[in-house]
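Novice: 3D model of this:
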Amino acid sequence: MFGASLSTSQERAPGAAQIDLLPVGEWLLLRMPAGRHVRVTALDEVQVVALWAYDATNLERRVSMTHSQALIRKVFLEPGDLLVASDHGAILRVFADISHGRHDSSIPACSPALSRRSGPLRDPPSCTARLSATLSRFGVEQLDAPQPWNLFMTTSVAPNGSYATREPACCAGDYVELRAEIDCLVLLSSCAHGMSRTGHDRGGESSALVMTFIPHGG
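Specialist: Below is the predicted model:
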């Protein structure tokens, strides 16, 4: 399932600092020991990267965006905030966010059913399919993808309760940096379906840069 080229979907294990290009329609599985950092940088202003994280020792424990928001009592996470499992145990921490800081956590991962409502299916697999295929390698069957944290995707809620997807507020070079609080698996999926951004399908133009590292003195 994972290729060897930096331009294809792949798996990355811990070690020295590693840098990967994550084009639209591709994904990365990162094995993150506690204390390791991952930085996701937008190389343009439109690409959304869906993020999930699982406890490496118990894949039934995963980041829950609703529990994370309940813990911090905010819709949008800021540096210092924790991404926690349903038992409120920490999995990741937001270490830095050099962007608009309002990453969506309400739009579900794209799936064939969701994509059919917005137009013809495209060749790249959905983010839901990527997550399911990845977890199946570990003997985990997950029919429904949990809510991802949609990096670089902007949504807003109107006073009447309706919400809308806005043009992204980030700029090329903006990044989000996370610290692993426990040994975990992090899946990053660069969404290939237009409805996950702003309804404007820009094909394969977009990409993100992913760097994993241990900070100096860490």
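Novice: make it CA atoms for all contacts and neighbour counts henceforth
Specialist: OK.
Novice: longest helix anywhere in the protein?
Specialist: helix 127-136 (DSSP state H).
Novice: For Leu151, the count of nearby residues, please.
Specialist: For Leu151, the neighbour count with other Cα atoms under 10 Å is 25.
Novice: if I look at it, how far off is Ser132?
Specialist: 20 Å (Cα to Cα, to the nearest Å).
Novice: Kindly report the same for Leu29.
Specialist: According to Cα to Cα, Leu29 stands 12 Å off from Ser132.
Novice: Just want to know which of those two has more residues nearby.
Specialist: More crowded of Leu29 and Ser132, by other Cα under 10 Å: Leu29, with 20 against 17.
Novice: how about the spatially most central residue of the chain, what does it touch?
Specialist: Against the mean C-alpha coordinate of the chain, by Cα atoms, centre = their mean, the closest residue is Leu51 at 1.7 Å. Residues counted as contacts of Leu51 (Cα atoms under 8 Å, 6 or more residues apart in numbering) are Pro148, Trp149, Asn150, Leu151, Val186, Leu187, Leu188, Ser189.
Novice: For the helix or strand following the longest helix of the chain, which outside residues touch it?
Specialist: Sequence order places strand 149-157 as the next helix or strand after helix 127-136, per DSSP states H and E. Here strand 149-157 makes contact (Cα under 8 Å, 6+ apart) with 42, 45-52, 65, 99-100, 102-105, 107, 163-170, 176, 196-197.
Novice: In strand 149-157, which residues are buried?
Specialist: By neighbour count, and taking 16 or more other Cα atoms under 10 Å as the criterion, the buried residues in strand 149-157 are Trp149, Asn150, Leu151, Phe152, Met153, Thr154, Thr155.
Novice: do you know how far the closest residue to Thr212 other than its chain neighbours is from Gly25?
Specialist: The shortest distance from Thr212 to any non-neighbouring residue, by Cα to Cα, 6 or more residues apart in numbering, is to Val38 (4.3 Å). For Val38, the distance to Gly25 equals 20 Å [Cα to Cα].
Novice: For the comparison step, fold the sequence that follows:
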Amino acid sequence: MARSAHAMAPPDAAARRGAQAVVVYASENLPPFDAAFYEAARSGLTKVSELIVPPRDARAFSVPAGHFLRIVSIEGSQVGDLNLWNQHDLSERFFSGKTRALHATHVSTGDRLWSSLPNLRPMATITHDTLDWYGWDEDGGGVHDVIGTRCDPYTNVLLKGTEYHHCCHSNLTRALAAERNMPLAQAEPHVHDVLNVFMCTGFTRDTHQYFMKASPVRPGDFIEFFAEIDLLGALSACPGGDCSSGHSDDAARCYPLKVEIYRPRDDVLACWRSPPRNAYSRNHGIV
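Specialist: All right, here's what the predicted structure looks like:
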């Protein structure tokens, strides 16, 4: 919403607003994206598994370290909400906030998905994105955002006063619970802020509110990740469909998504190793 100023602007207001913007994290200090390695690893891939995520539902899956994960549009324009965990330790999970701070509000080829503290290491690297041509549109929107949280039943009750049980939060909770054979109440705290795959979003220029618009994804488009560690993932096919109008209801037309897992040639990974936990946690014995 638009904010009304209640305080009178001081004489130096213009000077204060004119302070120089400084990028917080120097991305050039991150480990470089080794395009040659990932391209070599992508050649000669063997598909080892695939699954279909039904509309308005979610499925969990495992991706061994050194394998590739693809999320594929197969029938119509559809966005998905992605959660990632360390396969062996659910407390290490995708950290969307730090990923946003280290890269940008939207991610694409060459960006990494970073894990939560105290680990703070790459969980996955984006190695191919058929929508990387989109860039930034006239509204400031981009694709694959790490700014939205996930649609959830709690916010739905808060804003609409109605309950809806196929929100992405609920879908991801059920998928994790089924995968790990745990009660829903035990699974829910592990569900976290997502990578909004294929979703086109941004902030309005006037009020800086989060917006969404019709996704540019079409059947055959995909985003691909290299698993840097053993991953457990869960993907929800959002009830918003292409998110051109709304979500958290049954009004939007929705489509399934496909998850594919690929194994590279053994010789390509001969000298590759999973990244260790962050040096700070290792140096100070933090567990």
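Novice: that older thread, can I have the buried ones of the contacts of strand 149-157 of the first structure as a ChimeraX selection?
Specialist: Buried members of the contacts of strand 149-157 of the first structure, defined by 16+ other Cα under 10 Å, are picked up in ChimeraX with:
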select :42,45,46,47,48,49,50,51,52,65,99,100,102,103,104,105,165,167,168,170,176,196,197
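Novice: will you turn the buried residues of strand 149-157 of the first structure into CSV that also has distance to Ile19 of the first structure?
Specialist: Below are those laid out as CSV (distance: Cα to Cα, whole Å):
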residue, distance to Ile19 of the first structure
Trp149, 21
Asn150, 21
Leu151, 18
Phe152, 19
Met153, 22
Thr154, 26
Thr155, 29
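Novice: Report the secondary structure state of the residue located most distally from the centre of the first structure.
Specialist: The C-alpha centroid of the first structure is most remote from Asn160, which lies 28.6 Å away (Cα atoms, centre = their mean). Under the three-state scheme (DSSP: H, G, I helix; E, B strand; the rest coil), Asn160 of the first structure adopts coil.
Novice: Pull the contacting residues for it.
Specialist: Contacts for Asn160 of the first structure (Cα under 8 Å, 6+ apart) come out as none.
Novice: What sits closest to the counterpart of Glu224 of the second structure in the first structure if chain neighbours are left out?
Specialist: Applying TM-score structural alignment, one finds that Glu224 of the second structure aligns to Glu177 in the first structure. Leaving aside its sequence neighbours, Glu177 of the first structure sits nearest to Arg39 (Cα to Cα, 6+ apart; 4.2 Å).
Novice: The one you found is in what secondary structure piece?
Specialist: strand 37-42.
Novice: Tell me which stretches of the first structure form strands.
Specialist: 10-12, 18-23, 27-32, 37-42, 49-55, 58-62, 82-84, 90-98, 103-104, 149-157, 163-166, 175-180, 184-190, 207-213 (DSSP state E).
Novice: Now do the fifth one: which range of the second structure does it align onto?
Specialist: Alignment of strand 49-55 of the first structure against the second structure: residues 80-86, by TM-score structural alignment.
Novice: same check, this time on the first one
Specialist: The counterpart of strand 10-12 of the first structure in the second structure, counting by TM-score structural alignment, does not exist; no residue aligns.
Novice: list the helices and strands that strand packs on?
Specialist: Helices and strands touching strand 10-12 of the first structure, by 3 or more Cα pairs under 8 Å, 6 or more residues apart in numbering; DSSP states H and E, are strand 27-32.
Novice: distance from the strand it packs on to the second structure after superposition?
Specialist: With mean Cα distance after the TM-score superposition for the first structure, strand 27-32 of the first structure departs from the second structure by a mean of 1.3 Å once superposed.
Novice: quick one: that strand aligns where in the second structure?
Specialist: Aligned by TM-score structural alignment, strand 27-32 of the first structure falls on residues 58-63 of the second structure.
Novice: what comes into contact with that stretch?
Specialist: For stretch 58-63 of the second structure, contacts defined as Cα under 8 Å, 6+ apart pick out 52-53, 69, 87, 168, 171-172, 174-176, 179, 227, 230-237, 261.
Novice: Repeat the analysis, applying 6 Å as the threshold.
Specialist: With contacts defined as Cα atoms under 6 Å, 6 or more residues apart in numbering, stretch 58-63 of the second structure is touched by Val53, Asn171, Leu172, Ala175, Leu231, Leu232, Gly233, Ala234, Leu235, Ser236.
Novice: Contacts only, for the fourth one.
Specialist: Pointing back at Ala175 of the second structure there. Applying Cα under 6 Å, 6+ apart, we find Ala175 of the second structure in contact with Ala58, Arg59, Ala60.
Novice: and the gap between Pro189 of the second structure and Asn181 of the second structure?
Specialist: 15 Å.
Novice: actually Tyr38 of the second structure, not the one I typed
Specialist: Relative to Asn181 of the second structure, Tyr38 of the second structure is positioned 35 Å away (Cα to Cα).
Novice: Of these two, which one has the most company?
Specialist: Set Tyr38 of the second structure next to Asn181 and count neighbours by other Cα under 10 Å: Tyr38 wins out with 18 against 11.
Novice: tell me, the helix or strand harbouring the more buried one lands on which residues of the first structure?
Specialist: According to DSSP H and E, Tyr38 of the second structure maps onto helix 35-42. The counterpart of helix 35-42 of the second structure in the first structure, using TM-score structural alignment, is absent.
Novice: what's the angle from that helix to strand 257-263?
Specialist: 100 degrees (axes from the mean of the first three to the mean of the last three Cα atoms, to 10 degrees).
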